[in-house]
Structures are given as C-alpha cells and as structure tokens.
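Visitor: show me the folded form of this:
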Amino acid sequence: MNLNNIHNIYFIGIGGIGMSALARYFRANNKNVAGYDKTQTEITNALVDLDVHVHFEDNVACIDSKFINKDNTLVVYTPAIPKTHSELQYFLGNNFKVLKRSEILGLITEHTFCLAVAGTHGKTTTTSILGHLMYECNVELTAFLGGITENYNSNLILRGTEVSVVEADEFDRSFLTLSPNLACVTSMDADHLDIYGDSLELIKTFEAFTKKIKPDGKLFVKNGLPLKGITYGIEDNADYSVQNIKIIDGVYVFDVKTPKAVLKDVQFSLPGRHNLSNALIALAMAVEYGCDTNALIKALASYKGVKRRFSYQIKTDDLVFIDDYAHHPEEINAVHQAVREMYPSKSVLAVFQPHLYSRTRDFIDGFAKSLSQFDEVLLLDIYPARELPIEGVTSSWLLEKISNQNKQLVSKKDMITKIKESDAQIILTIGAGDIGEQVKTIKKELSVAI
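Guide: Modelled structure (predicted):
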C-alpha cells in the first residue's frame, strides 16, 4: 500500500498512546484525520487542538462523511477494540482498507533506517531517550513513543523521515510487522500470558522478532538474556557497560565503557538502576548508528523523562509525590529500588491499581511480594481494560497475600482522603489503568496540605 495515495485516516481507538502518535504523524503530513475513542482524555483534547475530529460514541452515524469514501480512506484499529465494535464492523463489512496499528507502523518505517526497542519492560523510556539523543544530534528522524515525553510534551518527535525510532511491542505479536536495522531487547519477563499462554511461547516470539532484523543490521541484548547480540549491562563485562556509578545531588554520574572507548562523567537524572540501563542501551544504539559521543553525552544530561515513568509531581523536603506506570511485579520492584536508593530513610506509601484480571491472576504472588516491600499500601480495584471479570480474581485476593499488615483496600472516591491520612513522606501512585487520570487531583489536594 502506498500511503501517499491515502488522504483520509480514520482511527478506532484514537486515544490510545500508540494510536494517537500515528494520528499526530498523519496530521503533520496533511492528511485528514478523525476517530473514535470511548473516553475523552488529555490526549484526545490535544488531538482536537490539531484539527482532528474525535467522537466518543460507537455509532456509524458519528463518522464524518469524508471518511465514508473507501477509495481514499484507510482505517486503523487497535487490538484493544472488541471485534463486535459497530464502527469496525461497518468498515470491515464494506471492504474498506482496515489495518492494525502495528501494520501501519510497519508500512511507515519499512523504507527508513529503523531503530526498534523491544522488551517486556523499559520500551517507552528507552525509545524516548533514544529519540531525544538522535534529535539533539540533528538526525532527520521520526520517533513514535508509547508515552508523553517531558522534553517535547508529545508522543511523537518529528524532524524528518530518513530515520525512524519505534517501540517494538510484543503485545499481540505486533513487533513482527517491523524490519529494523538496529534493534534491542531490554527484557523478556513473562507477561501478556492471555496472548501467549506461557513464557516459552513469549521467548519464541522474541526470537522470531530478532530474525526480522535486516541482514546487515545489529541486535543489542541486555546481558544475561538467552539471545546473541551486542551486550549491555550495569557494572559488568558487557560490550557496553556502566561503571563507577555515583549519585551527586540526585543525579547519576558514571562512566560508559564502549567497545572502542570509555566515556567519562556521563550524567543522567532519572532515578533507578532500570532507568540507568535504559539510558545505556539508548546511548549504545545511537553510538552504533554513528552519532558523535560528545553530543550524546550532552544530550543525555538534558533528558527529562516520560510522564508516568517515575514522574515527580511534588518534590519538597517534607513530601515527595511520584507517579509511575508500573503494572508488572518486576516494574514495581524497579520503582521500589529507585525510591529506596534516592530516599533511603523515608517512609513510602504505594497506591496501586492492578491492570487486567488475567495479569493479576498470572502474577498474583509476584505482585504481593513486590508490594509488601513498601511501608504502606493502598489497593484499588482491578482496572479491567479490555477484559471481563474472572471469578475469584479480585483486589481483595491480592490484599490477603500482601505480607505487610499496613494495607487496605480503597475506592477511588476515598483514595485521596486515605492518602492524606498517611504519615508517609513519599507517596507513589502506580498502575497502567485510569489511576493516571487522578494524578492532577491528588497533586492539587496534597499541595494544599503542604
């Protein structure tokens, strides 16, 4: 398909973080863009500001008439949309060009020099660091991000079309539509078992992804993963490694050993060893692409982070409020490590909203263990996203398994009251559901109390 011949792009699920990045991209290329989403959010409001028509009722009658011409309209949908969705059924039933988001990403990037970031954790932060590094090195790139980066206040970095930087998403095997020149795998922990069934099938799919790399391309692998490639790691003997780590005024200062040199006194401000690892692999990919190392060191120091990834909302001597997207036990462990490293003597309250019934069921013991590390836990009901309830899988079940006795189940209505009753000096909101929509209100209420 030649996307140049398509004038109208209609998105079903336009408010999704990956879908909205594509919508921004096509709007920037002067296409007519519109779409449906079930909920009005800051993301959909930002699209409306770009002259994108968005509606929130699953109703064919709401579709703008210019998108009813199937000869020059492309329809894009996300796998999170149920097959019974009436607008999706309309477009399929009338033989429109209908493609998944991942297929469109494959089409956009296939004729570019593509750098792809894969892994069950760390994709969004790593991709946004990589996009920022290459932008600051004046590369003509388009970067599609799975989060809103603080440096650009967007999930799209757009300077040109020679190079593309993308998240290679394992959900629904989406990353198999890509053919990257440079790719990395940050992690392969079990996840999305509703799709894969077991961890072995997940690993096989990652192996299939590595075979999609172009013949003259390169694969970067976190040290210890069962894949062959250029290795990277923290304080080990990998091809690229971080050495001599110090924390000075809340900023990491370290050296980077590359296959050809040692980069001295590199600075990076995001807390947590997991973020240090994300910065390292982004740096390594940019070095292998050919960016100047001095420019990269300067760019890394100016990186500000991604919204909802260890995102500081309040930072005072008396109170710190941090919001994070973590929705897997290993991600919660990473948040815990980061907050304890930065604030070793302060008490921490974690407010967690589980995401998906299936994920809660599959990793119930891991969630309980990771949450038990905090001084206090407030637990919200499970956010269902695309799923129907599973009998017996509830937040009450998870609460019972948390060994820390300073814990309680709370409703969204009572959440802020319970947070304000806590004596904790560090407040964390954690989860991939709609808890992120509550952050502004929590920040406002806590700011009044300071």
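Visitor: only C-alpha atoms from now on, for both contacts and neighbour counts.
Guide: Will do.
Visitor: can you give me the end-to-end distance of stretch 10-23?
Guide: Stretch 10-23 has an end-to-end distance of 9 Å (Cα to Cα, to the nearest Å).
Visitor: I meant to write stretch 79-91 there.
Guide: 15 Å.
Visitor: do the same with stretch 113-130
Guide: 14 Å.
Visitor: and stretch 61-81, by the same measure?
Guide: Stretch 61-81 has an end-to-end distance of 18 Å (Cα to Cα).
Visitor: give me the buried positions along that stretch.
Guide: Applying a neighbour-count criterion of 16 or more other Cα atoms under 10 Å, the buried positions in stretch 61-81 are Ile63, Phe67, Ile68, Lys70, Asn72, Thr73, Leu74, Val75, Val76, Tyr77, Thr78.
Visitor: where's the last one relative to Lys100, distance?
Guide: Distance of Thr78 to Lys100, given as Cα to Cα: 6 Å.
Visitor: the second one too?
Guide: In this structure, Phe67 and Lys100 are 17 Å apart, going by Cα to Cα.
Visitor: about what we covered before: relative to Pro384, which of the buried residues of stretch 61-81 is nearest.
Guide: When these are ranked by distance to Pro384 (Cα to Cα), Thr78 comes first, at 16.5 Å.
Visitor: got a list of what the closest residue to Ser347 other than its chain neighbours touches?
Guide: Excluding the flanking residues, the one nearest Ser347 by Cα to Cα, 6 or more residues apart in numbering is Ala424, at 5.0 Å. Residues near Ala424 by Cα atoms under 8 Å, 6 or more residues apart in numbering: Lys346, Ser347, Val348, Leu349, Glu376.
Visitor: so who does Phe310 touch?
Guide: Counted by Cα under 8 Å, 6+ apart, Phe310 has contacts Leu270, Pro271, Ile322, Asp323, Asp324, Tyr325, Val335.
Visitor: mind running it again at 7 Å?
Guide: By Cα atoms under 7 Å, 6 or more residues apart in numbering, the residues touching Phe310 are Ile322, Asp323, Asp324.
Visitor: wait, isn't the last one in contact with Gly433?
Guide: Pointing back at Asp324 there. No. Checked against Cα atoms under 7 Å, the pair Asp324 and Gly433 is beyond contact range at 11.0 Å.
Visitor: another for comparison:
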Amino acid sequence: MNLNQIHNIYFIGIGGIGMSALARYFKNIGKNVSGYDKTETQLTKELQQEGIQVHFEDNINLIPKDFYVENTLVVITPAVPVLLAEWNYFIERKFIIKKRAEVLGLITKDTFCFAVAGTHGKTTTSSILAHILLDSGLDVTSFLGGIVENYNSNLVGNGKTITVVEADEFDRSFLHLHPNIACITSMDADHLDIYGDANAIEESFREFADKVEDKSKLFYANGLVLDGVSVGVNDDAKITAQNIKIEKGYYVFDAKFGNELIENIQFGLPGHHNLSNALMALSMAKTYGVENDKIKNALASFKGIRRRFSFQIREEKLTYIDDYAHHPTEINAVHQAVTELFPNKKVCAVFQPHLFSRTKDFADDFAKSLSKFDEVLLLEIYPARELPMEGVNSTWLLGKVENKNKKLISKEELFTEIKASDATVFVTIGAGDLGEMVPQIKKTLSEKVELE
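Guide: I've put the predicted structure just below:
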C-alpha cells in the first residue's frame, strides 16, 4: 500500500493515545482526517481544536461523506469491539483497513527507526529520547504514548528521516516495526488475556529483539536474558548510573558508558525507574552520534509527561501527584519515588484498577503494592474493552490489601474522602477514566489547603 496515494484517513478509536498521534501526523502532512471514539476526553477535544472531526456515537451516518470514497484508509485499534457498526460498514464494503501498528510500520519503514519496547517505561524512555534528538537539531518525528509536557503533544517533531516509536507488545504489534536502534526496558508478565502466560510474552520480546541485527544497537534492562548491551542503575551493567545525588529536587549523577564517564548529568523525573529510562535514552542517542553536551542539556530540560508522576500540586503543606501506573511493578515504582522525595509524610493512594483480566491475573501483587501506602482509597475496576468477570471486583481486591486504613469508594465519594484525609501527599494511580477527574481532584485539594 502506498500512503502517498491515499488522501482520507479514518480512525476508529481516534482518542487512544497511539491513534491520536497518528491522526496528528496525517493531519500535519495534509491528509483529510476524521474519526470515531466512544468517549469525549481532553485528548479528543485537543484533536478537534486542531481541525480534526471527531464524533462519539457509533453511527455510519456520522461518518463525513468524503470518507465514503475508495481511497480512504481505515485505521483501527485492537481494543475496538468486533460488533461496532462503523467497523463492519467498512469491512462489508472492502475498504483498506489496517491496525495502528501496521500503519506505524509503513510510515517508519523507510526512516532510521528508534524503537522503545517494554511492559513498563516505554512512554517515558521514548519521550526522553525524542526530546534529546529534537533538542539536538535532528530531523525527527516521534510517535509517543503520552503527552510530553515540553511540547504538549504525543507527536513530537516533523522530520522525514528519523522516527522514534513506542514498540507496543499488546497484540504483538511491535513485530510490524523495522528498528535500527532499539531498547527493551522490561519484560514483566502483562496482557495475559492475549499471551496466556509469561513465557509467551518473553518469547515475543525476543522475536522483537531479533529484528535488530547489530546487537551493539540493542539495549536492555540489566537482568533480562538478551543478547545486547545491558543498562542499569548502580549495578554491574555495561552502561550504568553512578554517584547519584538529589539536589534541589533533581537527580545529579554520572553515567558510565563503556570506558567513558559522563559527569554531572541533571535529570528532574523522580524514581530510580526514571533514572533507568533516562540512561536508556542516553544510550540510544549517544550510539547514534549525539554529543554528550547536547544529551546533558536535553536531559536537564526535560519536563516530563502528562500522567507520569505528574505534579499537580507541589506546596509545602500539600502535594498531589497523578500517575498512569496500572501494573504492580509500576505502582511499586511510584511508591519508591514518592517516599524518596517525601520521607516521613503520610501518603494517600487513590487507585482505579484497569481491566478485569489484569486485576484477576495480578490481584496478590496489586494488594502487596497498595499495602505499602499509608492510606488506600480504591475505586471500582475500569473495564475498558472487557465484560465483567464473576467474582473479580474491587471488593475482592480490597480484601487482599493488608492495610487497616483502606476503603472502597465511588467516584462521587472520592472528593469527600480526600477532603477528610489527614494525608499531606496524595497520589492518583490508574489507566482508566480517573485521569479525566484530575482537574476536579486538584481543585478539591487546593480548596482543602485554603480552608486549613
């Protein structure tokens, strides 16, 4: 398929973080772009403000008439239900229909492609890398799974020769990519509804790793069993962070890169997992040939990603952090970071589990992760693409949490509960629609500080 010959691109699930980056890309290069999503969000509002038509009812009559022609490409996300009327309309009329990952593979095939894989850390690592490359003056376009604060977008740059992409393991999507330099940040079990077991997901990551022929250009988190260059924090990896200090809220560290020591690197995202992400991005950029000073300047100026340890309130009396974490490993990383930054302060975690299947598969690990916080407010499971599973609910999960200061609450009760809490650090955690509630939570907590 030749994308140059296609003028109309229609997205089913346009509000997804990966889909919206593609929609922005096609809009920027002059294509006619429109799409459907079931829910209006901040991201869909931004797409509409940028001139992209979006509707929220599964109704073929709402598809703009100029998309009924044959040279329309329909892009779908694997999360779309098969009974969707619009999808079936295009199937019946034999339109060209491609998965998001297939389209990403077509776009990046003829570029120098950086691919970032891993069950955790993809978005942060790829966003840091995108910022380094763009800040260094390179001709790059980056398709990201989060909104980068420096650019207020998940599409960064408009270059034609270099691409940065998140290599998504869901539905084995990353096997459509053609990476020149790649990294794997983690290979924890996840998406077991797709893979079945941990061995299958690890095998899929190894298949992705095999796409990088030159193993000096494949970086992986120390401890994984792969053929490439190991990266880690304060350990025996080939590339490592040393002499780590915290100064004025920033990490300051040295990076040992082979026989070279890059000194006094400043980086503002908290948590050792983010130090590891920064090291991965540094390794990939340096391997491409970016100079040390340019890498250091970019790392120091990186502002972070929306919903990735995103400070909403950072006052002496009260702190509010929002994070997308939806896997036990990610929740542990949030806890490590928040307790390192705010020792001896009471931390209240508000958690919305994401998917019945993930909650069922990792219930005991979720319980252990949540038990570490001083106070836990648990919302019901956000189903996303799934139907309920018998016996799998937040009441069941809460029973496993070993914390006396815990409560199951509704979304409506959340605001009353956080007002009543005596915690001074609040963290909202989860990948569901909790993110849409952040502005109101921030407002409620701000009023709480004013009242006190």
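Visitor: what ranges do the strands span in the stretch 351-450 of the first structure?
Guide: 376-379, 407-409, 426-430 (DSSP state E, counting those that start in this stretch).
Visitor: skipping adjacent residues, who's closest to the counterpart of His120 of the second structure in the first structure in space?
Guide: Under the alignment (TM-score structural alignment), His120 of the second structure maps onto His121 of the first structure. Spatial nearest neighbour of His121 of the first structure, excluding adjacent residues (Cα to Cα, 6+ apart): Ser187 at 6.1 Å.
Visitor: gap between that neighbour and Asp423 of the first structure?
Guide: As defined by Cα to Cα, Ser187 of the first structure lies at a distance of 36 Å from Asp423 of the first structure.
Visitor: ok, those two, which is more surrounded?
Guide: Taking neighbours as other Cα atoms under 10 Å, Ser187 of the first structure and Asp423 compare with Ser187 leading, 18 against 13.
Visitor: who's in contact with the more buried one?
Guide: With Cα under 7 Å, 6+ apart, Ser187 of the first structure has these contacts: Gly119, Thr120, His121, Lys222.
Visitor: can you pull out the helices in the stretch 301-450 of the second structure?
Guide: Assigned by DSSP state H, counting those that start in this stretch, the helices in the stretch 301-450 of the second structure fall at 328-341, 356-361, 363-371, 394-400, 411-420, 438-451.
Visitor: need those helices in JSON lines (columns: mean neighbour count and distance to Ile12 of the second structure).
Guide: Below are the helices of the stretch 301-450 of the second structure laid out as JSON lines (neighbours: other Cα atoms under 10 Å; distance: least, Cα to Cα, whole Å):
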{"stretch": "helix 328-341", "mean neighbour count": "19", "distance to Ile12 of the second structure": "29"}
{"stretch": "helix 356-361", "mean neighbour count": "19", "distance to Ile12 of the second structure": "23"}
{"stretch": "helix 363-371", "mean neighbour count": "20", "distance to Ile12 of the second structure": "32"}
{"stretch": "helix 394-400", "mean neighbour count": "18", "distance to Ile12 of the second structure": "30"}
{"stretch": "helix 411-420", "mean neighbour count": "13", "distance to Ile12 of the second structure": "28"}
{"stretch": "helix 438-451", "mean neighbour count": "14", "distance to Ile12 of the second structure": "26"}
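Visitor: with distance to Gly146 of the second structure added, can I get the ones you listed in a markdown table?
Guide: A markdown table is the format used below for those (distance: least, Cα to Cα, whole Å):
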| stretch | distance to Gly146 of the second structure |
| --- | --- |
| helix 328-341 | 16 |
| helix 356-361 | 21 |
| helix 363-371 | 23 |
| helix 394-400 | 27 |
| helix 411-420 | 24 |
| helix 438-451 | 16 |
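Visitor: which helix runs longest in the second structure?
Guide: When the second structure is parsed with DSSP state H, its longest helix is helix 272-288.
Visitor: list the contacts of that one.
Guide: Contact with helix 272-288 of the second structure is made by Gly121, Thr124, Thr125, Ile128, Leu129, Ile181, Val231, Gly232, Val233, Ile295, Ala333, as judged by Cα under 7 Å, 6+ apart.
Visitor: just curious, which of these is nearest to Glu207 of the second structure?
Guide: Closest approach to Glu207 of the second structure among the contacts of helix 272-288 of the second structure (Cα to Cα): Ile181, at 14.9 Å.
Visitor: list the residues that contact Gly109 of the first structure.
Guide: Small correction: residue 109 of the first structure is Thr, not Gly. Residues near Thr109 of the first structure by Cα under 7 Å, 6+ apart: Ser164.
Visitor: tally of neighbours for Val253 of the first structure?
Guide: By other Cα under 10 Å, the residues close to Val253 of the first structure number 20.
Visitor: could you do Asp317 of the first structure as well?
Guide: Using other Cα under 10 Å, Asp317 of the first structure has 7 neighbouring residues.
Visitor: residues contacting Tyr220 of the second structure?
Guide: The neighbourhood of Tyr220 of the second structure, defined by Cα under 7 Å, 6+ apart, consists of Cys183, Ile184, Thr185, Gly228, Val229, Ser230, Val231.
Visitor: re earlier: name the helix or strand for the match of His120 of the second structure, please.
Guide: Secondary structure from DSSP states H and E places His121 of the first structure outside every helix and strand.
Visitor: nearest spatial neighbour of the most centrally placed residue in the second structure, skipping sequence neighbours?
Guide: Taking Cα atoms, centre = their mean, the centroid of the second structure lies closest to Thr123, which sits 4.1 Å from it. Nearest non-adjacent residue to Thr123 of the second structure, counting by Cα to Cα, 6+ apart: Gly145, 5.3 Å away.
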